[in-house]
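Chemist: Next comes the sequence, and after it the predicted model I'd like to discuss.
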Amino acid sequence: MARILLVEDNEMNRDMLSRRLIRNGHEVTMAVDGEEAVTRAHSDLPDLVLMDIGLPGIDGCEATRRIRATERIAQLPIIALTAHAMTGDRDRALDAGCDDFDTKPVDIQRLLGKIDALLLPKR
C-alpha cells in the first residue's frame, strides 16, 4: 500500500480517482491547487504524487518544480495527469520534473501499472 497525494482541482475527478485508488489498497490524501500540493508534499511525505497539470494558481508544472527544488522531497515520484494529450504537454510536464505522464480520463489499470513501476524500486 502506498501513500498517494492526489492533486486535482475537479471535485468529480478527485472523488472518482481517490475511490479507485483506495479500492486498490492505497492511502490517499488530496490537494486542490498547486500551493496546497507543495505544502502537503512537505507535511504528508507521500510515497507518490499524482499531479494534475491544469491547476488554478500555480499549475502542476510549477508545483512540481517547487517540490523538486526542496531536498527533503525532491525525489518524490510524480506522475502528471492532464486532459491535454498533445506531445508538447507531455514534454512540458517531464521537463518540469515529472517522472511519468498519463491522460484523462484515467485508465485505472494503466495508471496503477505506472504507480507500481515507480514504487517498486523503493520497496
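Modeler: Yep, it's here. Every value quoted in this text rests on a predicted model; they were computed, and no experiment measured them. Numbers count the residues shown, from 1 in each chain.

Chemist: C-alpha only now, for contacts and for neighbours.
Modeler: Noted.

Chemist: which residue is nearest the centroid of this protein?
Modeler: Leu50 (1.4 Å; CA atoms, centre = their mean).

Chemist: what kind of secondary structure is it in?
Modeler: Three-state assignment for Leu50 (DSSP: H, G, I helix; E, B strand; the rest coil): strand.

Chemist: so who does it touch?
Modeler: 4-7, 78-81 (CA atoms under 8 Å, 6 or more residues apart in numbering).

Chemist: Check Leu45 too.
Modeler: Ile73.

Chemist: Give me the distance between it and Val28.
Modeler: 12 Å (CA to CA, to the nearest Å).

Chemist: Point out the ones among the contacts of Leu50 that are inside strands.
Modeler: Of the contacts of Leu50, the ones assigned to strands by DSSP state E are 4-7, 78-81.

Chemist: Need those residues in TSV (columns: distance to Thr70 and neighbour count).
Modeler: Formatted as TSV, the ones in strands among the contacts of Leu50 follow (distance: CA to CA, whole Å; neighbours: other CA atoms under 10 Å):
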residue	distance to Thr70	neighbour count
Ile4	18	25
Leu5	17	24
Leu6	19	25
Val7	18	26
Ile78	14	26
Ile79	18	26
Ala80	18	26
Leu81	22	27
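
Chemist: Second structure for comparison follows:
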Amino acid sequence: MTKRVLIVEDNELNLKLFCDLLRAHAYECEPVRDGREAVERARAFAPDLVIMDIQLPHVSGLELIETLKADAVLKAIPIMAVTAYAARSDEDRIRGAGAEAYVSKPISVTRFVDSVAALV
C-alpha cells in the first residue's frame, strides 16, 4: 500500500525537490504551499506522515505542529520538521512542539529519504 505524505513548504524549489524524491521512492505526495491550509488538507488527505517547514509565512511551523498534535484525529500522524534552523536548541524546541523527527536544510537526500522511511 502506498504511503501518503503531506508536505508543507512555501519554497517552490524545495517543495518540488521533496515531492520528486518521495515519488521516486513510491510515496504519494500532497503539496501544501500555505501553512494556513495545512490542517484542513491533513484531514482531507489522511497522510501517514507530515513534512513541515518551520519558517512559513502567515503561520509558524511550530504553531502548526502544536495544532496538529492537539487535534484528536491528526495527533497520531508523525511529523518531520525540515528547516534551516540548525542549532541544538532549535531541534529541542521543534521536538518539544511535537515533531518526531528533524532534518536540517540543505538536506542530505539519503538522510531525508531514510528519515521518511523510518517514520512511515
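Modeler: Everything's here; your move. Note that the structure is a prediction, hence the values are computed from the model and not measured.

Chemist: Please state their TM-score.
Modeler: Overlay of the two chains. TM-score (TM-score structural alignment, normalised by the length of structure 2): 0.94; 119 aligned residues with a CA RMSD of 1.0 Å.

Chemist: mind putting the ones in strands among the contacts of Leu50 of structure 1 in TSV, distance to Glu62 of structure 1 included?
Modeler: Output for these, formatted as TSV (distance: CA to CA, whole Å):
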residue	distance to Glu62 of structure 1
Ile4	19
Leu5	16
Leu6	16
Val7	13
Ile78	13
Ile79	14
Ala80	12
Leu81	14
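
Chemist: of those residues, closest to Ile22 of structure 1?
Modeler: Ile4 (9.6 Å; CA to CA).

Chemist: how close does the closest one sit to Asp91 of structure 1?
Modeler: 23 Å.

Chemist: ditto for Leu17 of structure 1
Modeler: Leu17 of structure 1 is 24 Å from Asp91 of structure 1, by CA to CA.

Chemist: Specify which residue of the two has the higher count of neighbours.
Modeler: Set side by side, Leu17 of structure 1 and Asp91 show more neighbours around Leu17, with 18 against 13, by other CA atoms under 10 Å.

Chemist: what do we get in structure 2 for the more buried one?
Modeler: Here Leu17 of structure 1 is matched to Phe18 in structure 2, going by TM-score structural alignment.

Chemist: Now do its match against Tyr102 of structure 2, distance only.
Modeler: 15 Å.

Chemist: next one: Ala70 of structure 2
Modeler: Ala70 of structure 2 sits 19 Å away from Tyr102 of structure 2, going by CA to CA.

Chemist: what's the answer for Ala44 of structure 2, then?
Modeler: In this view, Ala44 of structure 2 and Tyr102 of structure 2 are 25 Å apart by CA to CA.

Chemist: Compare neighbour counts for those two and give me the winner.
Modeler: A count of neighbours by other CA under 10 Å puts Tyr102 above the other of Ala44 of structure 2 and Tyr102, at 22 against 9.

Chemist: Going along the chain, name the helices of structure 2.
Modeler: Remark: helices assigned in structure 2 by DSSP state H are 12-24, 38-45, 61-70, 88-97, 109-119.

Chemist: Single out the most deeply packed of those.
Modeler: Ranked by mean neighbour count, those are led by helix 61-70 with a mean of 20 (mean count of other CA atoms under 10 Å).

Chemist: could you say what helices and strands that one packs with?
Modeler: helix 38-45, strand 49-53, helix 88-97 (3 or more CA pairs under 8 Å, 6 or more residues apart in numbering; DSSP states H and E).

Chemist: Now do it against strand 49-53: the angle between them, please.
Modeler: Relative orientation of helix 61-70 of structure 2 versus strand 49-53 (axes from the mean of the first three to the mean of the last three CA atoms, to 10 degrees): 160 degrees.

Chemist: Appreciated, that's everything.
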